[in-house]
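1. my questions are about this predicted structure, shown below with the sequence.
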Amino acid sequence: MVLVYADTTALTTWTGQAPPANATQLLRSASMLITSATVASVYGVDDAGLPSDAKVLDAFRDATCAQVAYWVGAGVDPAAGGISTKAPVRGKGLGSGRVEYDTAVSGSVTAFQAKRSAAATLCSEAFMILHQAGITPAGVQRG
């Protein structure tokens, strides 16, 4: 069972925008990435496997929303391995129906590698949310 830490309402609150059409899939993928990033972290869970502490659960929710916002802003689709199959429109026309796609940037090897990496890597904002909440593994702890 995949734990999902945020819903479309939380995503809308986080971004201030309507969620994308694939929001449910993005939230699920981001939640799996958050779970993987915190696999060695210690925190209490409830019977469903969700963090039992409200502050920890809030951090998981916020980190999930931040990750989705990052993917949407960068045009990354983790379900497609990060690779977007749509090139941005470079030019349009009305008479004769002309449309040109800019494949110079979106089609480059560097862009594909960056998007593939972004699909499987926690963004810095999501990491900082988890880190500041004390959830990321920090090695040896005294106490």
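-> In hand now; what should we look at? Numbers count the residues shown, from 1 in each chain.
2. contacts, neighbours, all on C-alpha from now
-> Will do.
3. how far does stretch 31-38 sit from its chain's centre?
-> 10 Å (CA atoms, centre = their mean, to the nearest Å).
4. list the buried residues of it.
-> Across stretch 31-38, burial judged by 16 or more other CA atoms under 10 Å covers 31-35, 37-38.
5. and for stretch 13-31?
-> By 16+ other CA under 10 Å, the buried positions in stretch 13-31 come out as 14, 19, 23, 26-31.
6. same question for stretch 117-133.
-> Across stretch 117-133, burial judged by 16+ other CA under 10 Å covers 117-119, 122-123, 125-130.
7. quick one: which of the residues you listed is nearest to residue 6?
-> The nearest member of the buried residues of stretch 117-133 to residue 6, counting by CA to CA, is residue 126 at 13.0 Å.
8. with adjacent residues omitted, what lies nearest to the closest one?
-> Using CA to CA, 6 or more residues apart in numbering and skipping residues adjacent in sequence, the residue nearest residue 126 is residue 63, 4.2 Å away.
9. tell me the helices and strands packed up against the helix or strand containing the one you found.
-> According to DSSP states H and E, residue 63 maps onto helix 54-74. Taking 3 or more CA pairs under 8 Å, 6 or more residues apart in numbering; DSSP states H and E as contact, the helices and strands that helix 54-74 lies on are helix 8-15, helix 23-37, helix 109-120, helix 124-132.
10. let's bring in a second one:
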Amino acid sequence: MPDVGDLVTARLEVGEHDETTAVTLVLAAPDGTVSTPVVTPVDDGAAWTAPVVYTAAGVWRLSWSVTGTGAGIEQELVSVAPAPGARGDGRVYATTTDLANALKEAPPLNAQKLLERASELLDSDFLLTAIYDVDEDGMPTHPLVAAGFRDAVCSQVEFWGEVGEETDISGPLKAAQIGSVNLQFGSGIDGSGPSYYAPKLLRALRLIPEDHIRFTALASC
């Protein structure tokens, strides 16, 4: 599977061919943008190749059109992954170095993705109504708040490493308290589903001094 930014040589084997055979390629990006790379015959016309640069993650469509001998149309779908190490658009409260220090061992290869998802969970389930000082990017400015968020995110990733990230769909926390706010979460009719939050995440948030962060509303899910 190619990554964003990869330059690859797309190739089409044409089978039956002669001097009348000609091939064109239409390349459709995930956003629908269309381009026509230069196609060149190789192996005396038995195959045709074209340079392709994948500029975005997603599914690309390669539409080959053969005229003359061997005429036909062939469609090819290529799934392109984000560039390795690429970060999402949201806030990320810990680095892979932070995670390695928290785990006291090398982090998993998908650590960046897990930190992004843990940060999203923190934002959506705990910080949506919280009040604290931020910079222009929405990141906490007080070092104790930043450290608390860092520890919370690393704890969640460590938790996923033990129980599996799939627990994120099994049911949220039933009850917890952070400062003066009681959090009541739960899955199922009686809200008794298993927690998908790391206990250490909750402790990390509780350790942030209340004069630096304030949770202003009851969270629900």
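-> Great, that's in hand. This structure is a prediction, so every number in the text was calculated from the model and none was measured.
11. coming back round to it: whereabouts in structure 2 does the helix holding residue 63 of structure 1 align?
-> Counting by TM-score structural alignment, helix 54-74 of structure 1 falls onto residues 143-163 of structure 2.
12. the matching stretch vs structure 1, average distance?
-> Superposed on structure 1, stretch 143-163 of structure 2 shows a mean distance to its aligned partners of 0.6 Å (mean CA distance after the TM-score superposition for structure 1).
13. and that stretch, which residues are buried?
-> Under the neighbour-count criterion of 16+ other CA under 10 Å, stretch 143-163 of structure 2 has 145-160 buried.
14. same check on stretch 42-50 of structure 1?
-> residue 50.
15. map residue 201 of structure 2 onto structure 1.
-> Under the alignment (TM-score structural alignment), residue 201 of structure 2 maps onto residue 126 of structure 1.
16. likewise for residue 111 of structure 2?
-> Counting by TM-score structural alignment, residue 111 of structure 2 lines up with residue 23 in structure 1.
17. which ones are touching that match?
-> Residues near residue 23 of structure 1 by CA atoms under 8 Å, 6 or more residues apart in numbering: 8, 68.
18. ok, so what distance separates it from residue 39 of structure 1?
-> Using CA to CA, to the nearest Å, residue 23 of structure 1 is found at 24 Å from residue 39 of structure 1.
19. whichever helix or strand residue 52 of structure 2 is part of packs against which elements?
-> Assigned by DSSP H and E, residue 52 of structure 2 belongs to strand 47-53. Applying 3+ CA pairs under 8 Å, 6+ apart, one finds that strand 47-53 of structure 2 contacts strand 7-13, strand 40-42.
20. the helix or strand that the helix holding residue 63 of structure 1 is followed by - contacts with which helices or strands?
-> The helix or strand immediately downstream of helix 54-74 of structure 1 is strand 89-92, counting by DSSP H and E. Contacts defined by 3+ CA pairs under 8 Å, 6+ apart place strand 89-92 of structure 1 against strand 99-101.
21. which bit of structure 2 covers the strand it packs on?
-> Taking TM-score structural alignment, strand 99-101 of structure 1 hits no residues over in structure 2.
22. so how far is that strand from its chain's centroid?
-> The answer for strand 99-101 of structure 1 is 29 Å, by CA atoms, centre = their mean.
23. and it, what does it pack against?
-> strand 89-92.
24. what residue of structure 2 takes the place of residue 34 of structure 1?
-> That one, residue 34 of structure 1, aligns with residue 122 by TM-score structural alignment.
25. check contacts around residue 127 of structure 1.
-> By CA under 8 Å, 6+ apart, the neighbours of residue 127 of structure 1 are 63, 136.
26. and residue 23 of structure 2, how far from residue 7 of structure 2?
-> 20 Å.
27. who has more neighbours, those two?
-> Between residue 23 of structure 2 and residue 7, counted using other CA atoms under 10 Å, residue 23 has the larger neighbour count: 23 against 13.
28. test my guess that the more buried one contacts residue 48.
-> Yes. Counting by CA atoms under 8 Å, residue 23 of structure 2 does reach residue 48; the two are 7.1 Å apart.
29. return the residue of structure 1 aligned against residue 34 of structure 2.
-> Under the alignment (TM-score structural alignment), residue 34 of structure 2 maps onto nothing in structure 1.
30. need the contact list for the closest residue to residue 34 of structure 2 other than its chain neighbours.
-> Once flanking residues are discounted, residue 34 of structure 2 sits nearest to residue 28: 4.5 Å by CA to CA, 6+ apart. Residue 28 of structure 2 sits next to 34-35, 60-62 when contact means CA under 8 Å, 6+ apart.
31. same thing but 6 Å
-> 34, 60-61 (CA atoms under 6 Å, 6 or more residues apart in numbering).
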